[in-house]
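Peer 1: 3D, please:
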Amino acid sequence: MTLMLAVTPVVLLIILMAFLKMSGDKSSVISLIVTMLIAALGFHLSTANLLYSFLYGALKAVSPILIIIWMAIFSYNVLLKTQKMEVIKQQFSSISTDKSIQVLLLTWGFGGLLEAMAGFGTAVAIPAAILISLGFKPIFSATVSLIANSVATAFGAIGTPVLVLAKETNLDVLQLSSNVVLQLSVLMFLIPFVLLFLTDRKVKSLPKNIFLALLVGGVSFVSQYLAARYMGAESPAIIGSILSIIVIVAYGKLTASKEERAQKSPLRLKEILNAWSVYLLILLLIILTSPLFPNLRSVLESNWITRISLPINDSTVNYTISWLTHAGVLLFIGTFIGGLIQGAKVKDIFNVLWNTAKQLKKTFVTVICLVGLSTVMDASGMIAVIATALAAATGGLYPLFAPVIGCLGTFITGSDTSSNILFGKLQASVAGQINVSPDWLSAANTVGATGGKIISPQSIAIATSAGNQQGKEGEILKAAIPYALVYVAIAGIIVFIFS
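Peer 2: Next up is the predicted model:
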């Protein structure tokens, strides 16, 4: 009965969104109310703990998630206002007129780089918005952006998920990082192929799609493994994405027709740099404030800090925001300066900012309710009940299902990092009971979490916001579920075979 109550919020959310096709904001409000009732009546969470856990979740939703979503869409809308998005579209077309190459470059390459640098939704919002501007359908753009935003999340936001996992489990970062890449190895080849196939399903395109997927997957795997093995968690996704972009662009140029190669781009370097100034500045700011520059980051992190303490379950939970290294603030600064460079007036930029907030009002409701829901589930013990039940039910077959627990964590919380905080210790402790390496099973949590990212309601809310498709969350969830299930199944088989 306890297990049935614990899984009710998750099942209810899926039914409302995927099958009843209810909008994300309405689904999340209903699911939150039901979760709070179950927490209070079924798990005896006190009223004070219930309110404080929801408040903690709401704070986590606002920062970093909602601020980053707001600023990511704001950056795109500024490009529309200054009409520089047309220049970016021209440039993508000049690299290759092949739609599949454009999709792979934007979602796997550019999206992977955004995930590696900032995370928290930027890798879904920005590529999806650009794809729509290039003429792709909104639902397709959202779906491929979600599928692509899987593998890279393992080392997203400068390796945060793996660094947190190492801290939670007291395991070696280099070993964990290497295991994560090894467990993701097959998926590094399959996901690029899926993206190419979804864009171009023609049988005659299969050889080209297979070759390009093998090429990009090979570059991603080798570069990420070497970076993970010898450098740690901070750099694999960054290096892998940059090299992928180089390979995809080179392939696009080499396979272009004679007519395309003969055509000289009408764009001058100055125009290109001006059009990309927003994203280039954002990237520069993210790099400068990342752990790659520890001294500068340390100085910035120790100033302009907001701290809030909340009493939950007889302990104090600390909520801290370091504004000077906050990805949302960096997105705003880069966009604001870039907008001025592109000729926008200060008044126009702030008008775009306000209109973007109005555009995202349903997303704000959805994400606050979803993160609040996950925090209430955690505080009441629901998540622990589900994970422990799965571990007990599977026994010696547990490694096969270890990624499922990571997937569940990301589906509920929307974050690979949060999934590792919730279940990292559980995975390591179960490993000790069944004589499997704790490094291997703990890594499986992160790998499963990357699959859960594809169908996380929070990620879907971001994707619908990018294409102004609020209300169609259920349609996107239904389209993405099969890919997430296959993804996690493949991860489970790899973890089981080599455990």
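Peer 1: could you use CA atoms for every contact and neighbour count after this?
Peer 2: Will do.
Peer 1: now the longest helix seen in the chain: how far from the chain's centre is it?
Peer 2: Scanning the chain for the longest helix, with DSSP state H as the assignment, gives helix 173-199. Computed by CA atoms, centre = their mean, to the nearest Å, the chain-centroid distance of helix 173-199 equals 15 Å.
Peer 1: likewise for stretch 95-104?
Peer 2: 22 Å.
Peer 1: likewise stretch 374-388?
Peer 2: On CA atoms, centre = their mean, the centre of stretch 374-388 falls 22 Å from that of its chain.
Peer 1: in that stretch, what counts as buried?
Peer 2: 374-380, 382-388 (16 or more other CA atoms under 10 Å).
Peer 1: where along the stretch 251-400 of the chain do the strands fall?
Peer 2: 305-312, 315-322 (DSSP state E, counting those that start in this stretch).
Peer 1: give me the buried stretch members for the first one, please.
Peer 2: In terms of neighbour count (16+ other CA under 10 Å), strand 305-312 has its buried residues at Ile312.
Peer 1: residues in contact with it?
Peer 2: Contact with strand 305-312 is made by 49, 52-53, 56, 316-323, 379, as judged by CA atoms under 8 Å, 6 or more residues apart in numbering.
Peer 1: before we move on, what about the last one?
Peer 2: Under the contact criterion CA under 8 Å, 6+ apart, strand 315-322 has outside partners 56, 59-60, 63, 300-311.
Peer 1: to check against the first, give me the structure of this:
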Amino acid sequence: MEWTQVINPLDNLFLSALVAAIPILFMFYALAIARMKGHIAGSITLLLAIGVAVFVHGMPANLAVWSSIYGALYGLFPIGWIVLTAVFLYQLTVKSGQFEIIKDSIAAITDDRRLQALLIAFCFGAFLEGAAGFGTPVAITAGMLVGLGFNPLYAAGLCLIANTAPVAFGGIGIPIITAGAVSGIDAMAISQMVGRQLPFLSVFVPFWLVFIMAGWKGAKEVMPAIMVCGVSFAVAQWFSANYLSPMLPDIISALVSIVAMVLFLRTWKPKNVWRFKDEPPATLQVKKHSFGVIAKAWSPFIVLTILIGDWGLKSVKTLLDVVTIKIPFDAINKVIIAGGKPIEVVYKFNYLSAAGTAILISAIITALILKISFGDFMKTFRETVKSLTFPLITIACVLGFAYVANWSGMTPTLGKAFTVTGALFPLVSPILGWLGVFITGSDTSANALFGKMQAVTATDIGVDPVLTVAANTSGGVAAKMISPQSIAVATAACNLVGKEGDLFRFTVLHSLFFTSIVCVITYLQAYVFTWMIPVYETTKQAAAKLSPEAVAAAEAALRSQGALIMAATAVVVLAIAVYAYKQVGDGKFGKDSAKISVH
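Peer 2: Got it, this is the predicted structure:
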């Protein structure tokens, strides 16, 4: 029996929206006020969503349950699979001791505190955000700065502010992938739109970091380095977000900016080496390493970048998708949404073409390069799974809630309510993302909560939905620095537990300032610079233009091209692995790994 989605079930848009917002309001209360654990808050939120869907929107209980199951499965695979494998790869480098070499290679470049903040808090922090995300960047970079002699409060605050630029593409692009999943918009189109918003902020953040530390005079002294850092990062971010994949911008832009800074600082030095007044003595002992040893330490992430780049290509994806397992959700297919047609839901278990699989292969290659035994490899994997069990449950619950809300009519109801803002909605849409990240601590969760609503509202007021969905992500990045979870990670890393209020006051005005910049950018792109919005089409729209024969021929051509690319990649990766394998390393497996807080 078919069921038609109900919008405005109480015949009063304000009341209907208020009831539809109950699960979201509860999640905000549970995380920000009651301080519940993420998996508990997520589970109750999901149950509330099912209750509202069934008893208010009239959705049959079996449809609501199956919708939540589909969302939870999507949360575990491919999204959770990316989280698990990314953190696993990072843990391998930590436990093997190679991550210490990576840290030394960054910290030894300059003694100037302003330039150290750019290299470690901004560039290296962005790299960690892209490779692992979920609290890792602030925890590691803040600890490094304190070890070098930074005031702990300044170190924590600077790293939180620096973490703004890369958050949208963190954890191998999970926020963008999630936004695409819940909004129905191609993730690459969202990536392109975010890549035409955040680079403006990325250019500005390095200057703002130095300005906070040393004022205008101090920033002026190192302006050439600030420009090299910000411009190289922003250009690489724009290019990779628009032409490569939503999974690569953080890693590529971070590597480009690090290399650009290293090369630049070999020929240019500031007139004065700037340090804080009365700064504490350094405790971090920075070692010098040979090029070969440094190359070996970085090789896991170089391999990761190459493989993720391949997996993002349509030809490679088409080749690997041949073995996809498709599971139709016939029960959900009875839901009729706006437009009058039943939805078609098929869960695709594309275990080869999934980005997480590319990361797992990188981890296997890493184990061979670093001579990690099979026993240690599996032990680290088990430890990673154990540490991420509750975070993965949280992700599954949040995605389950998102799909129940989307298909029951709750999200369209909220979207309709926001149309009261009219033409001003693009100006306020980033604030929704900011609010979501402030409460949940995660751009991924904020996109799961508000991604569909942003798309629905934009469509209703005549604005391209990809703009507001992207704005939800871009606006959210500015709240990362003030979310309770981020502040907790930063205070723990800098031994500032009990001074969370001081750190919040340090960052809150910067957060609001950055958010206002994104609001203005979004509004201008909606009505003035509309040419910046990417032209895109859904997979169904593209397929509808071709006959079945033409589609089959195109896929065959893509598979052939993908096979050639994979063969070339294998040669390149083999060469890198052999070179790195032959280098002498000084790390021992089994070192304590950094604690990662996932929300």
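Peer 1: superposed, what's their TM-score?
Peer 2: Remark: TM-score between the superposed chains equals 0.75 [TM-score structural alignment, normalised by the length of the first structure]; 469 aligned residues with a CA RMSD of 4.7 Å.
Peer 1: go ahead and confirm Ile67 of the first structure touches Leu330.
Peer 2: No - using CA atoms under 8 Å, Ile67 of the first structure is not in contact with Leu330; the gap is 10.7 Å.
Peer 1: what about the two, which has more around it?
Peer 2: Leu330 (23 against 20; other CA atoms under 10 Å).
Peer 1: the second structure: which residue goes with the more buried one?
Peer 2: Correspondence of Leu330 of the first structure to the second structure, assessed by TM-score structural alignment: Ala358.
Peer 1: helix/strand/coil for the nearest residue to Val489 of the second structure once chain neighbours are set aside?
Peer 2: Nearest residue to Val489 of the second structure in three dimensions, chain neighbours excluded: Ala139, at 5.9 Å (CA to CA, 6 or more residues apart in numbering). At Ala139 of the second structure the chain is in helix, as set by DSSP: H, G, I helix; E, B strand; the rest coil.
Peer 1: neighbours around Ala139 of the second structure, how many?
Peer 2: Ala139 of the second structure has 27 nearby residues by other CA under 10 Å.
Peer 1: quick one: it from Asp502 of the second structure, how far?
Peer 2: 17 Å (CA to CA, to the nearest Å).
Peer 1: kindly report the same for Ala471 of the second structure.
Peer 2: 29 Å.
Peer 1: JSON lines for the strands of the stretch 251-400 of the first structure, including distance to Val164 of the first structure?
Peer 2: Formatted as JSON lines, these follow (distance: least, CA to CA, whole Å):
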{"stretch": "strand 305-312", "distance to Val164 of the first structure": "20"}
{"stretch": "strand 315-322", "distance to Val164 of the first structure": "16"}
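Peer 1: nearest to Leu226 of the first structure among those strands would be which one?
Peer 2: strand 315-322 (31.6 Å; CA to CA).
Peer 1: buried ones in the closest one?
Peer 2: Buried-residue list, strand 315-322 of the first structure, by 16+ other CA under 10 Å: Ile321, Ser322.
Peer 1: then stretch 455-474 of the first structure?
Peer 2: So, applying 16+ other CA under 10 Å, buried residues of stretch 455-474 of the first structure: 455-467, 469-474.
Peer 1: what's the spacing between the aligned partner of Ala489 of the first structure in the second structure and Leu304 of the second structure?
Peer 2: Alignment note (TM-score structural alignment): Ala489 of the first structure maps to Ser516 of the second structure. To Leu304 of the second structure, Ser516 of the second structure is 35 Å away according to CA to CA.
Peer 1: these two: which is more packed in?
Peer 2: Leu304 (25 against 18).
Peer 1: for the aligned partner of the more buried one in the first structure, which residues are in contact?
Peer 2: Counting by TM-score structural alignment, Leu304 of the second structure lines up with Ile282 in the first structure. Residues near Ile282 of the first structure by CA under 8 Å, 6+ apart: Leu330, Leu331, Ile333, Gly334, Thr335.
Peer 1: ok, then the element right after the longest helix of the first structure?
Peer 2: Using DSSP states H and E, the helix or strand that follows helix 173-199 of the first structure in sequence is helix 206-230.
Peer 1: ok, back up a step: among the strands of the stretch 251-400 of the first structure, which comes closest to Leu176 of the first structure?
Peer 2: strand 315-322 (26.7 Å).
Peer 1: what angle separates that closest one from strand 305-312?
Peer 2: 160 degrees (axes from the mean of the first three to the mean of the last three CA atoms, to 10 degrees).
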